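Participant: take a look and give me a structure for this.
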Amino acid sequence: MTTGLLVLLGVLLLLVVVVFLLRRRFLLSGLGAVTMWFRPENSPRWSVGVAWYGGDALLWYRALSLSVRPQRRLCRAGFRVQSQRSAGRDDLALPGDVVVLECSTAEGPCQLAMEPSTLTGFLSWVESAPPGA
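Facilitator: Okay, the predicted model is just below:
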C-alpha cells in the first residue's frame, strides 16, 4: 500500500513540474513577452515574472505560480514612468544589470525591473499610447 502511495505522489509531483514548465514556455512564447520583476509600493520584496505588453495593457504573471491568470494588469492609459535607475543595494533580489523603473499607475505606484535589452521596446510601447490616453 505504501509503495502505491509513493508512486502516486511521485506521479503527481512530476505532473505539477510538467504543468509548471509548460506554463512558463507558453508565457514566454508570446510576442511582447519578457522577464520582468515587479514590486508594489511599500513592499520590500521583488517578485519575478513574465510580462506581456501590447494593446492597451501590461499583463504580469508570477513566475513561480501555476495560475493561468495574470497577477497584475496595468492599463497603458494610466501608466507613467516617473524615473529610471540601476539596481542598487536595496534591490538584492535583482540581477546587477537590470534597470528599475519607478512608475505610477491607476492602481497606485509600483516599481518594475527589466534587462536593458528589454527597456527600449517597453518604453516605446508606453510612449506610443494614443493621444489622450
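
Participant: every contact and neighbour count from this point should use C-alpha atoms.
Facilitator: Noted.

Participant: which residue packs closest to Leu59, ignoring adjacent ones?
Facilitator: Arg73 (4.7 Å; C-alpha to C-alpha, 6 or more residues apart in numbering).

Participant: roughly how far apart are that neighbour and Ala51?
Facilitator: 10 Å (C-alpha to C-alpha, to the nearest Å).

Participant: higher neighbour count, those two?
Facilitator: Set side by side, Arg73 and Ala51 show more neighbours around Ala51, with 25 against 17, by other C-alpha atoms under 10 Å.

Participant: which residues are in contact with the more buried one?
Facilitator: Gly32, Ala33, Val34, Thr35, Met36, Leu58, Leu59, Trp60, Tyr61 (C-alpha atoms under 8 Å, 6 or more residues apart in numbering).

Participant: tell me the one of these nearest Leu112?
Facilitator: When these are compared for distance to Leu112 (C-alpha to C-alpha), Met36 wins out at 6.8 Å.

Participant: quick one: common contacting residues for Arg73 and Ala51?
Facilitator: Counting by C-alpha under 8 Å, 6+ apart, the contacts common to Arg73 and Ala51 are Leu58, Leu59, Trp60.

Participant: this one next, for a side-by-side:
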Amino acid sequence: MKTFSWGRRKPQQGPAQRPVPRREYLPGEREALLIGILLGTDTDVRLDEQYDAASDLAAFPSDAVVAALARTAGDPAQPDETLVDLCAESIAEIWIHRGAVDHDLLARLTPRGRREAERTVAHRAPELLAR
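Facilitator: The predicted model follows:
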C-alpha cells in the first residue's frame, strides 16, 4: 500500500542561475537599434516590440529619433492606432525635454497623432503649446 506525504513540498532544485551580463552599447547604437525595431516590418519584428521601441525612444531626444517617430505617427496608412499614439507621445516627451514644440511637425502628424501629442504636452507643459 502507498503512503502519501501531505506536508509541504520541497522546492525543486534546478541548475544554478548565473547572472546574464548586460551588454554595453556604443554611443548612438541603442538609439539606432530601437529605430530599426520601430520601422521594421511585420515579418521582421513583433508589434509589441515596436510598442516598446516607440516608448523607449522618448529617452533619445535626437533629430533622427524624432524623424523615425514622426514617420510612423504621421503615416495615414498606419493601421495600428496604439503605435501611432505611442510614437506621438514620445515625440511630445522629446519636445517637453527640449522645451519647444515643433508646430510644423505637429501639423504633419495624423489627426490621432496630433491629438495624442497635444494631450501629452498640454498635461505636462501647457505653456509650450502657445505659438
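
Participant: give me the TM-score for this pair.
Facilitator: With the length set by TM-score structural alignment, normalised by the length of the second structure, the two chains reach a TM-score of 0.28; 67 aligned residues with a C-alpha RMSD of 5.0 Å.

Participant: quick check on the contacts of Ala51 of the first structure: which are buried?
Facilitator: Gly32, Ala33, Val34, Thr35, Met36, Leu58, Leu59, Trp60, Tyr61 (16 or more other C-alpha atoms under 10 Å).

Participant: mind jotting down where the helices sit in the second structure?
Facilitator: Applying DSSP state H to the second structure gives helices spanning 29-38, 47-56, 63-73, 81-98, 103-108, 111-124.

Participant: what about Met36 of the first structure, which helix or strand?
Facilitator: Here Met36 of the first structure, judged by DSSP states H and E, is contained in strand 33-40.

Participant: output the contacting helices and strands for that strand.
Facilitator: Secondary-structure packing of strand 33-40 of the first structure (3 or more C-alpha pairs under 8 Å, 6 or more residues apart in numbering; DSSP states H and E): strand 47-54, strand 108-114.

Participant: and the following helix or strand past the last one with strand 33-40, angle?
Facilitator: Using DSSP H and E, the helix or strand that directly follows strand 108-114 of the first structure along the chain is helix 116-127. Helix 116-127 of the first structure runs at 80 degrees relative to strand 33-40, counting by axes from the mean of the first three to the mean of the last three C-alpha atoms, to 10 degrees.

Participant: quick check: buried residues in helix 116-127 of the first structure?
Facilitator: By 16+ other C-alpha under 10 Å, the buried positions in helix 116-127 of the first structure come out as Thr118, Leu119, Phe122, Trp125, Val126.

Participant: counting by contacts, list what it packs against.
Facilitator: Under the contact definition 3+ C-alpha pairs under 8 Å, 6+ apart, helix 116-127 of the first structure sits against strand 47-54.

Participant: can you name the element that comes right after the strand it packs on?
Facilitator: Assignment by DSSP H and E places the next element after strand 47-54 of the first structure at strand 57-62.

Participant: and that following strand, what does it pack onto?
Facilitator: When contacts are defined as 3+ C-alpha pairs under 8 Å, 6+ apart, strand 57-62 of the first structure sits against strand 47-54, strand 72-75.

Participant: Gly4 of the first structure: which of these is closest?
Facilitator: Nearest of these (C-alpha to C-alpha): strand 47-54, 36.2 Å.
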